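Asks: structure, please.
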Amino acid sequence: MKFFYKILLYFQKHGYYVCQRIADRFGMRAKLVRTSFIYLTFVTLGFGFALYLFLAFWIKIKDSLYTKRSSVFDL
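Replies: A predicted model of the protein is given here:
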């Protein structure tokens, strides 16, 4: 049972980051974005989950390509 909670904690820490980034981008609350993905998943029979995975992949690629530099001299 402890293994299950470790997996759950891992997904809660890293999985909600996508919703947080989307909410920050649009100036919304993250809770609203999370519930929207949940409702979209139930209504469209999995399309919301596929969209969530696509956005997570896109954010990962974007973060690896565009790094935040603090000054011009960090090049």
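
Asks: could you use CA atoms for every contact and neighbour count after this?
Replies: Fine.

Asks: name the SS class of the spatially most central residue of the chain, please.
Replies: Nearest residue to the geometric centre of the chain (Cα atoms, centre = their mean): residue 18, 1.1 Å. Following DSSP: H, G, I helix; E, B strand; the rest coil, we place residue 18 in the helix state.

Asks: I have a second one here; can you model it like the first so I can compare?
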Amino acid sequence: MRADIEYIRSFFEKFGFEVCERLGDYLGIQAARIRLFFIYAAFLTMGSSVIIYMILLFIKEIRFYIRKRKTSVFDL
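Replies: Below is the predicted model of the structure:
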């Protein structure tokens, strides 16, 4: 039972695109506390925190592709 929970947790952490971790690094808060905030907010607001999470994910992915394209100083 414990192994199943750890597998599910690692799956979501691996494919969760590190939104909570990056936000935690930026704000100086542990990523686990931010994840709990999103869980509690999802229950309280009936899912609107999921929309905020998806917006943050979209912004992170766009920034990654913009930085990936700039390979030299002259690409600015």
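
Asks: the residue nearest to the centre of the first structure reaches residue 56, doesn't it?
Replies: Yes. In this structure, residue 18 of the first structure is within contact of residue 56 by Cα atoms under 8 Å, at 5.7 Å.

Asks: quick check: longest helix of the second structure.
Replies: Assignment by DSSP state H gives helix 48-69 as the longest helix of the second structure.

Asks: which other helices and strands does that one contact?
Replies: For helix 48-69 of the second structure, the packing partners by 3 or more Cα pairs under 8 Å, 6 or more residues apart in numbering; DSSP states H and E come out as helix 19-27, helix 31-44.

Asks: okay if I get the ones you listed as a markdown table plus distance to residue 4 of the second structure?
Replies: Output for those, formatted as a markdown table (distance: least, Cα to Cα, whole Å):
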| stretch | distance to residue 4 of the second structure |
| --- | --- |
| helix 19-27 | 22 |
| helix 31-44 | 19 |
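
Asks: of all the ones you listed, which lies closest to residue 68 of the second structure?
Replies: Closest of those to residue 68 of the second structure is helix 19-27, at 17.6 Å (criterion: Cα to Cα).

Asks: superpose on the first structure and give me the mean offset of the closest one.
Replies: Superposing on the first structure and averaging over aligned pairs (mean Cα distance after the TM-score superposition for the first structure), helix 19-27 of the second structure comes out at 0.5 Å.

Asks: report the angle between that helix and helix 48-69.
Replies: 80 degrees (axes from the mean of the first three to the mean of the last three Cα atoms, to 10 degrees).
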